[in-house]
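Asks: please find the sequence and the predicted model below.
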Amino acid sequence: MSIQTLFNPFEYKNLTLKNRFVMAPMTRAFSTDGIPDSAVAGYYERRAAGDVGLILTEGTVIERPSSKNLKDIPNFYGDQALAGWKNIVDAVHEKGGKIAPQLWHVGYTPMQWTPPAAFESPDTMTLADIEATIQAYADAAKSAKDLGFDAFEIHGAHGYLIDQFFWEGMNHRTDEFGGKTIKERSKFAVEVVKAMRKAVGPDFVIILRLSQWKQQDYTAKLAPTPAAMEDWILPLTDAGVDIFHGSQRRYWEPEFEGSDINFPGRFKKMSGQYIITVGNVGHD
């Protein structure tokens, strides 16, 4: 494969790109009180003017308690925030770009404790909490489509909420959303994707970002074997994911012994879906 491939157009379902360069999400926290303003719009407008094929926005949070850990992370709910995002979409489109929000819930986030403050532990999500969170993701998906975004990405990586369900190091649930295997612990993510797919219909592109590593543990392995990875990826594919975005700290390293295909390359091999990667997908 030649590097020229990156300059070729891409078309799948509703998403048409002039090239295959994708700007990855980068947390900025410059949206005062969660409202993206004209300065934020200008940031994305300048990147669209640089001819990147698809812009994935910084993480923007769904409407749930504790969905953010910094007050100036942008919201993806409420009239003011959504109006701000509409201005961003229009600015990017005016420059000929395409844009997708990264929809996010940070989940459990430890806070520094300073005496004599009371020490509190997070509450376990009830089934009602889980149902409401799934609905909040679906509402955000519908808003993305209604605002004119070209796709959306679900943040399921790096130790945030969805990833906390995947990871046995944090998911100790004994109900249907827990379990000993990655397939069992994927149920929350599968239900999120299904609800979002229902909200936007069959032709709107859904991207899902995944990682093995966590901010809490760079050596974590959700799927230590190819078989475990299939049990992780295939139910998400069946639920409605169109494109997998693999976050790998060292893209040149193979994911498993016996093949030099890297982490996102494995997604493509196993699911047949499109992928977003850094560097390459492997060296074979």
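Replies: The structure has been received and is ready for your questions.

Asks: all contacts plus neighbour counts: C-alpha atoms, from now on.
Replies: Will do.

Asks: can you pull out the helices in this protein?
Replies: Assigned by DSSP state H, the chain shows helices spanning 38-49, 79-94, 127-147, 161-166, 182-185, 187-200, 226-239, 263-271.

Asks: angle of the second one against helix 127-147?
Replies: Following axes from the mean of the first three to the mean of the last three C-alpha atoms, to 10 degrees, one obtains 40 degrees for the angle between helix 79-94 and helix 127-147.

Asks: quick one: buried residues of helix 79-94?
Replies: For helix 79-94, burial by neighbour count (16 or more other C-alpha atoms under 10 Å) applies to 81-93.

Asks: go through those and name the one nearest residue 13.
Replies: Using C-alpha to C-alpha, residue 93 comes nearest to residue 13 of the buried residues of helix 79-94, at 18.2 Å.

Asks: next one: that closest one from residue 127, what distance?
Replies: Per C-alpha to C-alpha, to the nearest Å, residue 93 is found 40 Å from residue 127.

Asks: now residue 104
Replies: From residue 104 over to residue 127 (counting by C-alpha to C-alpha), the distance is 20 Å.

Asks: try residue 248
Replies: As judged by C-alpha to C-alpha, residue 248 and residue 127 stand 32 Å apart.

Asks: these two: which is more packed in?
Replies: Between residue 248 and residue 127, residue 248 has the larger neighbour count (other C-alpha atoms under 10 Å), namely 18 against 12.

Asks: show the contacting residues for the more buried one.
Replies: Contacts for residue 248 (C-alpha atoms under 8 Å, 6 or more residues apart in numbering) come out as 211-213, 263-264, 278.

Asks: comparison target below:
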Amino acid sequence: MTDLETGRAAATLSRPFTVRGLTSRNRIAMAPMTRQFSPDGVPGRDVADYYTRRAAGGVGLIITEGTYIDHDSAGTSDRVPRFHGEDAFAGWADVVDSVHGAGGTIVPQLWHVGVTRTEGAPPVADAEPVGPSGVSLTGEPKGRAMTQKDLDDVIAAFADAAAAAERLGFDGVELHGAHGYLIDQFLWAGSNRRTDAYGGDPVARTRFAAEIVAACRAAVSDSFPLFFRMSQWKMNAYEAKLARTPPNWTPCSRRWRRPGSTSSTPPPAATGSRSSTTPT
């Protein structure tokens, strides 16, 4: 890369960008990273300070670490922050105000770990791991297959969390559909062996994700952006592929695009081995 090209790239990074009602002062974003700084799932002042330092340092958009939605089987640690309960919401309100005060924008990542949950782990020790088919990412029996009620409850929990994020003043939300966690477990043939409407061919396997996106979209205002994180690889299954070629993925991505949306979902086969994030 020439000096001129380097200069142009740097200039591009410094330009603001807008997605629906979110405007970031630049194109530098902090990706979500699990920190486990939140005893009993409540983010304290140290969490607010942690994110605020990043905003003060020049990061335009911060995506928080994964936060557990309000479902008993969603989590596998009592130090990962939750996104439900008035005590947790009070902590998140402090985080939002502090990051905004430093000039940054911030969105929470909403998370359900699915069958990767460790049996007997907090925050709800007796909660059984759940997933599409009751098998782990490596194919062994684990937990149980989700019923329709389970699916409906989880979809509602994601939507409730999205609505709460907007109410608390966040600038958007990100849905964690990557890395072999619950949403991704439905997308991948290796973990989704269902024979009902939520399983089958690649397009059918997007149904659960599409219903979550639709429920979240309905729960927030039109100006509030939703981001969806996806990836090819899974925890302990790094050779996994949702699609082998971009054309294989295109029909799937259309499933959760709202009519009239200007957004597009990069096919995972074309985005390397890591994840991509797309607004809706």
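Replies: Yep, it's here. Not measured: the values here are computed from a predicted model.

Asks: how close are the two chains, by TM-score?
Replies: The TM-score (TM-score structural alignment, normalised by the length of the second structure) is 0.83; 253 aligned residues with a C-alpha RMSD of 2.8 Å.

Asks: before we move on, the earlier item: so which of the helices of the first structure comes closest to residue 218 of the first structure?
Replies: When these are compared (using C-alpha to C-alpha), the closest one is helix 161-166, at 13.4 Å.

Asks: what's the mean deviation for that closest one versus the second structure?
Replies: Aligned to the second structure and superposed, helix 161-166 of the first structure gives a mean residue distance of 0.3 Å (mean C-alpha distance after the TM-score superposition for the first structure).

Asks: ok, now stretch 189-200 of the first structure?
Replies: On superposition with the second structure, the mean distance recorded for stretch 189-200 of the first structure (mean C-alpha distance after the TM-score superposition for the first structure) is 0.2 Å.

Asks: again with stretch 84-91 of the first structure
Replies: Stretch 84-91 of the first structure sits 0.3 Å off on average (mean C-alpha distance after the TM-score superposition for the first structure).

Asks: that stretch corresponds to what range in the second structure?
Replies: Under TM-score structural alignment, stretch 84-91 of the first structure corresponds to residues 91-98 of the second structure.

Asks: next: stretch 12-20 of the first structure.
Replies: With TM-score structural alignment as the criterion, stretch 12-20 of the first structure aligns to 19-27.

Asks: give the buried residues for that stretch.
Replies: For stretch 19-27 of the second structure, burial by neighbour count (16+ other C-alpha under 10 Å) applies to 19, 22-27.

Asks: ok, now stretch 97-112 of the first structure?
Replies: In stretch 97-112 of the first structure, counting by 16+ other C-alpha under 10 Å, buried: 97-108.

Asks: check contacts around residue 13 of the second structure.
Replies: Counting by C-alpha under 8 Å, 6+ apart, residue 13 of the second structure touches 26-28.

Asks: oops, could you answer that again for residue 154 of the second structure instead?
Replies: residue 71.

Asks: mind redoing it with 10 Å?
Replies: 69-74, 112, 146, 148, 160, 182, 208, 212 (C-alpha atoms under 10 Å, 6 or more residues apart in numbering).

Asks: please say which position in the first structure it maps to.
Replies: Checking TM-score structural alignment: residue 154 of the second structure goes with residue 133.

Asks: that match and residue 106 of the first structure, how far apart?
Replies: 12 Å.

Asks: any residues in contact with both of those two?
Replies: Listed as contacting both residue 133 of the first structure and residue 106 by C-alpha under 10 Å, 6+ apart are 62, 67.

Asks: related to what we said a few turns ago, got the buried residues of helix 79-94 of the first structure as TSV, with distance to residue 120 of the first structure columns?
Replies: What follows is those, written out as TSV (distance: C-alpha to C-alpha, whole Å):
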residue	distance to residue 120 of the first structure
81	31
82	33
83	36
84	35
85	35
86	38
87	40
88	39
89	40
90	43
91	43
92	43
93	46
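
Asks: so who does the spatially most central residue of the second structure touch?
Replies: Centroid-nearest residue in the second structure, with C-alpha atoms, centre = their mean: residue 176, separated by 2.1 Å. Contacts for residue 176 of the second structure (C-alpha under 10 Å, 6+ apart) come out as 32, 66-67, 108-113, 182-184, 227-231, 277.

Asks: what residue of the first structure matches up with it?
Replies: The equivalent of residue 176 of the second structure in the first structure is residue 155 (alignment by TM-score structural alignment).

Asks: and if you look at residue 220 of the second structure?
Replies: By TM-score structural alignment, residue 220 of the second structure lines up with residue 200.

Asks: and its match, how many neighbours does it have?
Replies: 20.

Asks: quick check: the nearest residue to it once chain neighbours are set aside vs residue 157 of the first structure, distance?
Replies: Take residue 200 of the first structure and drop its neighbours on the chain: the residue closest to it by C-alpha to C-alpha, 6 or more residues apart in numbering is residue 142, 5.7 Å away. Counting by C-alpha to C-alpha, the separation of residue 142 of the first structure from residue 157 of the first structure is 22 Å.

Asks: which of the two has more neighbours?
Replies: Neighbour count, other C-alpha under 10 Å: between residue 142 of the first structure and residue 157, residue 157 has more, with 23 against 17.
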